[in-house]
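Novice: I would like the atomic coordinates for the input below:
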Amino acid sequence: MNRSSWPALLLFAAALPVPHGRSDDRFSASAAPLNPIRRPVFSVPAEPGFYYQLRRSPSPTGPWAVTAMAPGFNGQLSLTDSIPALERAFFSIRRVPLSSPLDTDGDGLSDTAEWNASNPTNPFHSGRFINAADGRSALGSLADYNALAHFDNFPGAPSVQEVKFLILNAHTAQPQLFFLNAAKHQYHYYFARDVLGYTGSLSQFNGETYFSNTTRRNLAGSLVHHRNYLPPDGSPQGLITMEFWPSDAVSHAFVQKAYDLITRSAANTGVRFAYHAASETQRTLFRSERTLFTEAARHSLHTVRTEDLFGQTPYTLLNPGVGFGRLILFDGSSSVSARDVVIFRSLPNDITHLAGIITEVPQTPLSHVNLKAKQNNTPNAFIRDAARDPRLAPLLGKYVRYETTSEGYLIREASPEEVESHLESIRPPNPQLPVRDLSITTVRSLSAITFTNARAFGAKTANVAELRRIAWSPNVSVPNGYGIPFYFYDEFMKANGLYDYAAALIAIPAFHSDATFRADALKALRSAIRKGTVPDWITSAFTSLQANFPAGTSLRCRSSTNNEDLTGYSGAGLYDSFTHYQTEGPLSKTIRQVWASVWEDRAFDEREFYRVDHFRTAMGVLVHPNYDGELANGVGVTKNLVDPAWTGYYINAQAGENLVTNPENNAIPEEFLIAQLLGQSRYTLQYVTFSSLMPEGQTVISTPQAELLADQMAKIHNHFLPLYNYPPNFAMELEWKIDTAGKLVIKQARPWID
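Specialist: Next up is the predicted model:
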């Protein structure tokens, strides 16, 4: 019997190797330990003149697939499987004479010929040699991966490393795998044409590569390095996901073939690999082939769910930047300012201008916290257990330099001089005077308010008025109501001497030097506004406004100032809105609450930082019927935040009335991208997170609802684009809800701050 065929079999049960089968006294595999990334390592006494192949099978009788090979020498040879240990995998080691080498990949060249060629190729597949400037047929190390990679955006993973791969003849027993050099080749087709000599058209290539598992001849995808991923088994940080174009539903057979080829050709990177079904299109096929994927997961395929991929990440970049300030742990009672880098253990309901933001609970790109960070260029990141992080804890109470990047965060101690210098460098050098038109002196219906009236009513009111001019799809609505102009706020403040009162408070030295004194003074000012005497003519106007609604209607009174919802400045969350119920008496009671929010601490601090004139700030009020109860609420951006080259929309959604922008009890919203990515469907959905308030496997809004919302977002984008004079990188941010009748309600829209 040829000793090269003698197997030494091992069965993995619960990841613990147990020797089985025959052994040979000249070479026998020891019980395999696991390396740091939990890949089985087999040791065998080797000899010169032979090379050794490690083979894996789901059964002790085969079929066998070679997963590693190496030439022999006098000594103990280690062979490491290409993937981490799974529940049921059998292994054999085959010794092959160098004088009679095998052709493992069946390409007509022996394994040794491929190793020893002046331009070596990969014995695991039939791909030919290509110039290193174009790519590789194998990744011999993580350095090889890094040399080919570029940084790109993926839903839930901004600015991560990606290496593209292409597998030709994937439908045959002799596939060819290539890793592309992203610096030179951005698209799979042009790589195939210019490097591999593919002669078909782009249309032909797409037909052979994407969207159909029946006609598929090739596979094109990406290897995405999630450096911050923490495996649940405690092995070293990092995961490379194998992903395909989101609208390309790749079947199990092709997923397995790609995974086998890639892991065997990139085994020395030192990083584990897993297949990630990144879109709802792929998740749907995954569920339909669940039996196949489940069986493969026992012996040959690692997969990772979206919720686990991002749920196991201890760091997420929300907004890159650099800030200087004192590092503090927010306890809910102390005041914070632009001189503080703040660790929040839960998401705050409101937030002032800060030097840096760290949250111990996940955020989304569309939360009010991150919208404020983007507006102010504030570094913002989720860092799990930040207060106990050994890099952060020793710096609590000290001045620091804090920087957030896609790779992680950087922090060091800083001097008070650095803090002050940085603060002054980012503040506007001169006072800013917000535009305030006081020439409109009457309440107007939204139908009588235009986009240009924003300077008299505020951008929120003017934009809702514009939303009502859009031709909506059935089952979509926009609130209808009235706008109270700035003139009313200004006249009320003057009639009660409240401008003079505010000026006197601000003139007190302690107002600027003592945060507690300032907070108490602003609280007293807000109280004075809420208790101020309303002139009779204003009361009469409010009574007439209220009479326009059916008796018993509760009215939503929404803040609409002249320094929020502007291009380049959202002011999200600075001011307050309130609901007026019939039992509360005159409408003026609730309107005064809205007016008083001009002097909220967070709003004052924000204006102070930007040197905005507090006395030119004016408050209008948008009044419309209140929506009692809702099935879902959310926000969205009329832009593909991941890859703007493809039309798409980024959406956050949450069940019921738990706001996406200011979540209660750290509830996690549903976060997804819906985009036009070719394929069988008009839209493709890619989820980043699923709502923590929904049962597992259920989404807040259905696919038809998401598609309806996307269609309306396109209308909003196209309506406002010319109104804002076609700025580059334009997008609108909107708030929406689904009411108890199932109707989609567009609540408001404002320019997105990129």
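Novice: alpha carbons only for contacts and neighbour counts from here, please
Specialist: Fine.
Novice: Kindly confirm my reading that residue 342 is in a strand.
Specialist: Yes - with DSSP: H, G, I helix; E, B strand; the rest coil as the criterion, residue 342 is assigned to a strand.
Novice: Determine which residue lies closest to the centroid of the protein.
Specialist: The structure's the chain has its C-alpha centroid closest to residue 156; by C-alpha atoms, centre = their mean the separation is 2.7 Å.
Novice: Now that one: closest residue in space that isn't a chain neighbour?
Specialist: Once flanking residues are discounted, residue 156 sits nearest to residue 688: 5.2 Å by C-alpha to C-alpha, 6 or more residues apart in numbering.
Novice: Alongside the first, I'd like the structure of this one:
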Amino acid sequence: MRSRLHLALPLLCAGIMSAAQGSNFTSLDKLSKNITSQNQDTITTTLNDNQSEADYFQTLVSRTDFEALAARSDQPGAQSIREVKYLIMDVNTDNPKLYFFNTERYPYHYAFASEGLGYSGTLSEFNSTTYFHDNRAHLAGSILAHDHYSSAEGVDGLYTVQFWPVDPVTPQLTDKAYKMIAEQMTFAQDQISYYPASDVQLDIYNNNLAFFESAEVPVIKSEQLFANIDFSILNQGQGYGRLRVINPGDPVPSVSDVVIYTYIPNDLAHVAGIITDSPQTPLSHINLKAKQNNTPNAYMRDAVNDPQVAPLIGELVKYEVTGDGIVLTAATQDEVDSWLESVRPDPQTPLSDLTVTEPALLSDLGNGDWVRFGAKAANVAELAKALKDLESEYGHQMVPRGYAVPFSMYNDYMSLPRCQELEEDDFGNLVPDGKYRALCDEDRATTVRNTDSTALSVSLLNQAEPITLAAGSQDMELVLENANGLVLFMRDVTNDRWLLNPLPFTDAVLSASGSSEYRELTVNYLRENDKKTVTLSGNSDFELEVFVLALWQVEAKLAITQTQDLPEDYFVERSYYQQIEDIMADEAFQASPDVRDAKLDDFRKEVKKGEVTAQMHEKLEAMRLFWDPQGAPFSKNIRLRSSTNNEDLAGFNGAGLYESNTHKPDEGDIADSVKKVWASLWTHRAFEERRFYRIDHFKTYMGVLVHESYGDEQANGVGVTKNIYDANWEGYYVNVQYGEISVTNPEPIITSEGEVSSVPDEFLLAHLLAGDDPYNPDHWWWAQQYIRHSNVETVYDQPVTTENVLTAEETVQLRRAMQAIQAHFKPVYEGDRSFAMDIEFKITATDDGSRGHLEIKQARPWID
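Specialist: Just a heads-up that it's a prediction; the model follows:
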């Protein structure tokens, strides 16, 4: 298998590249054997000069020729790989001429035709004779070098012949172009395939299978191409840290770790660099986090066993993801420390407004309310405004309706003074439980009555061990059960005196109530059937021993109850803010990410169990009447989602930091579910993110977005309201999956091929010129270009019912919704040309088996 690493050195000579055949790993040994006397800078300059002198080649005899003309691709699914564009002039004659041209210099075919070949026609004339016609005069396209493709036959590397996605190139022209290219790319004739890059071209292929087979044109589809790629670049950049392999259940990585994930984690810590051995898409949570944090991120199949990676595992490394691959080199601790300090920002305090004290209807809110309710809730409220007209047109709801819980309620909950409750210790004493959950009661008692019960087995001349009560004991009561045949008496140990003559307590004498005085105690005694009770009122200033003697063998029980002053720490008041402050001050917490993970987990459990005030309870319960106006018993499932002032913001999306949950009708108070969301502000991943960015933990507030939960989704997806591959063309990038199988965190599924990682539909909706006049709306088409298709075969134990995850109508609705969202939010955020929104959507569930409807769940600014 071709290595997927390289050293950070330029491509130096024809001999190296010819031997490497496009490899993105170049060893120092190989370089030293080929380069003996020339200066590296000089060689680099020479190569660049050679590239700049060539406008085109008509034959490519080596990979070096290809490299000399190549630019970095911006095509869907093939970002940053090498692309050479070609133009076949006079394609409809007996003497067509093929030009592989300098794609870096001439990014557009017309530019090359006019400037490189001297074509004298206008752009409109060129387009009308090059695209969309069966009898065209010229033919334009691209060749992409998929260096990380590995075929089932063991061939590494593939070159795909492609056309403009919406150009309906005939089978005959496709055959002609393929064979001319294969003949003139002499160094790679067995590695070239035609790739139908859009539904337009895929339909032509499917309708002409016999022709393509007889013409012997090899064709590769999206699912084959991208399933067999063993390396892809998700986010370029560099970082320093210790290279660690992370398996499920392993200790939490830190920001000074470069991690190789053997799975796609749900909880992603802030790390220095990411390699996954499972494929990702640009919209996966892991890549959104990488883009936000400028973290280098790449997919590398079986990275742990790569011979260039394995020796560095456990070592300090510099990790860089470039357009060619990844760079892993040894690093020093000083380099790691210097890099980490250089990328950390200055301390930050998130904005907030705590003046709103009650939940508010989303219909009363807008984007500007994010400082009171969080960006997620505010943007959902704003979404309703953006999609109002489309909802009216389509006749169904497209945005959730409901409430938002303000930051102030979280802040009040965390600030409430809390006291401990009591529990029995091993000796039966009531002691504080050490958990500060209960709201403090101003009138709480300062003493408690504790009972210590002891089973007795006594016989004549073999008394039970005496029981000692400490000096200062108060208001004691001694109850001797099964007392027949037993004598109970007491001794003042401090003053060495018997408290009472034991005779009055014998069975023969003690038959009624009686009382006496001793020092500061009043002693009352009572005999009732087989029970003897002695009550001592007041405080003892002496140590007291209690004896039980027997006239014969007796099994009995002695219970001693006394008043106890509660310890001073029982009355200490500690809010949750104070509790987490103490946790954070601990040296072990500061030093170890594993300790932080464990301590924060314990703290979240406490926050979830804390008591709310009656007023909070009332305000939160009132929200449920929005969906169940009749009140209890409730019938609706309610979704509660995090909405902080530290996520979904321009420049910081906070994807996956916090948690949401669904409150079912029979789960009791909705406050219990709200507390789960509040507690998630203290997840380990969120804490580590704030810690790295020096964001004030105590000025980060949790709001809650509250809306109805719609049950099992028929489909779920994410999208970006721009063409992430080419900003020059309007477009929308979409990942969508069947059911509730996660798009952002792919999970294992069972298919006819066994257990595999789930793959979503991944496609680009691009608004492309498909005619002569760019000013005529009728000459623009919306092309749907699939990068890969979902590999899910069953959903909810039933076969999938649609060829693609979304129907054609749903795709149109989604595209129109994304257009409306982009148009609405761009001025709200004062966005520039690169502005876009990142959305989450679903197709809702239905009870009757019919198709649900499109609903946009969330929108936040996209981070490039």
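Novice: TM-score for the pair, please.
Specialist: Once superposed, the chains reach a TM-score of 0.80 (TM-score structural alignment, normalised by the length of the first structure), with 619 aligned residues with a C-alpha RMSD of 1.8 Å.
Novice: Identify the residue of the second structure aligned to the residue nearest to residue 156 of the first structure.
Specialist: Alignment note (TM-score structural alignment): residue 688 of the first structure maps to residue 787 of the second structure.
Novice: do residue 157 of the first structure as well
Specialist: The equivalent of residue 157 of the first structure in the second structure is residue 78 (alignment by TM-score structural alignment).
Novice: give me the number of residues near its match?
Specialist: As a burial measure, residue 78 of the second structure scores 19 neighbours (other C-alpha atoms under 10 Å).
Novice: And it, how far from residue 229 of the second structure?
Specialist: Separation of residue 78 of the second structure from residue 229 of the second structure (C-alpha to C-alpha, to the nearest Å) stands at 10 Å.
Novice: Now do the strands in the stretch 551-700 of the first structure.
Specialist: Under the criterion DSSP state E, counting those that start in this stretch, strands of the stretch 551-700 of the first structure are mapped to 555-561, 578-580, 619-625, 630-637, 648-655, 670-675, 684-689.
Novice: got those strands as CSV, with mean neighbour count and distance to residue 492 of the first structure columns?
Specialist: Formatted as CSV, those follow (neighbours: other C-alpha atoms under 10 Å; distance: least, C-alpha to C-alpha, whole Å):
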stretch, mean neighbour count, distance to residue 492 of the first structure
strand 555-561, 26, 15
strand 578-580, 19, 19
strand 619-625, 25, 11
strand 630-637, 24, 34
strand 648-655, 27, 38
strand 670-675, 25, 43
strand 684-689, 23, 46
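Novice: still on that earlier bit, residue contacts, the match of residue 157 of the first structure?
Specialist: residue 146 (C-alpha atoms under 8 Å, 6 or more residues apart in numbering).
Novice: ok, the residue nearest to residue 156 of the first structure - contacts?
Specialist: With the criterion set at C-alpha under 8 Å, 6+ apart, residue 688 of the first structure makes contact with 155-156, 306-307, 310, 670-672.
Novice: Over to residue 276 of the first structure?
Specialist: 241-243, 303-306.
Novice: Next: residue 525 of the second structure.
Specialist: By C-alpha under 8 Å, 6+ apart, the contact set of residue 525 of the second structure is 513-515, 532-535.
Novice: Among the residues you listed, the buried ones, what's the ChimeraX command?
Specialist: Selection of buried members from the contacts of residue 525 of the second structure for ChimeraX, criterion 16 or more other C-alpha atoms under 10 Å:
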select :532,533,534,535
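Novice: which one of the contacts of residue 525 of the second structure is nearest residue 290 of the second structure?
Specialist: residue 535 (71.9 Å; C-alpha to C-alpha).
Novice: Could you check which helix or strand contains that closest one?
Specialist: Counting by DSSP states H and E, the element that carries residue 535 of the second structure is strand 531-539.
Novice: out of the contacts of residue 688 of the first structure, which one sits closest to residue 255 of the first structure?
Specialist: Looking across these and measuring by C-alpha to C-alpha, the closest to residue 255 of the first structure is residue 306, at 16.6 Å.
Novice: Nearest residue to the aligned residue in the first structure for residue 403 of the second structure in space, please, no chain neighbours.
Specialist: Residue correspondence to the first structure (TM-score structural alignment): residue 403 of the second structure is matched to residue 482. Nearest non-adjacent residue to residue 482 of the first structure, counting by C-alpha to C-alpha, 6+ apart: residue 445, 4.2 Å away.
Novice: how about that neighbour, what's its partner in the second structure?
Specialist: Under the alignment (TM-score structural alignment), residue 445 of the first structure pairs with residue 361 in the second structure.
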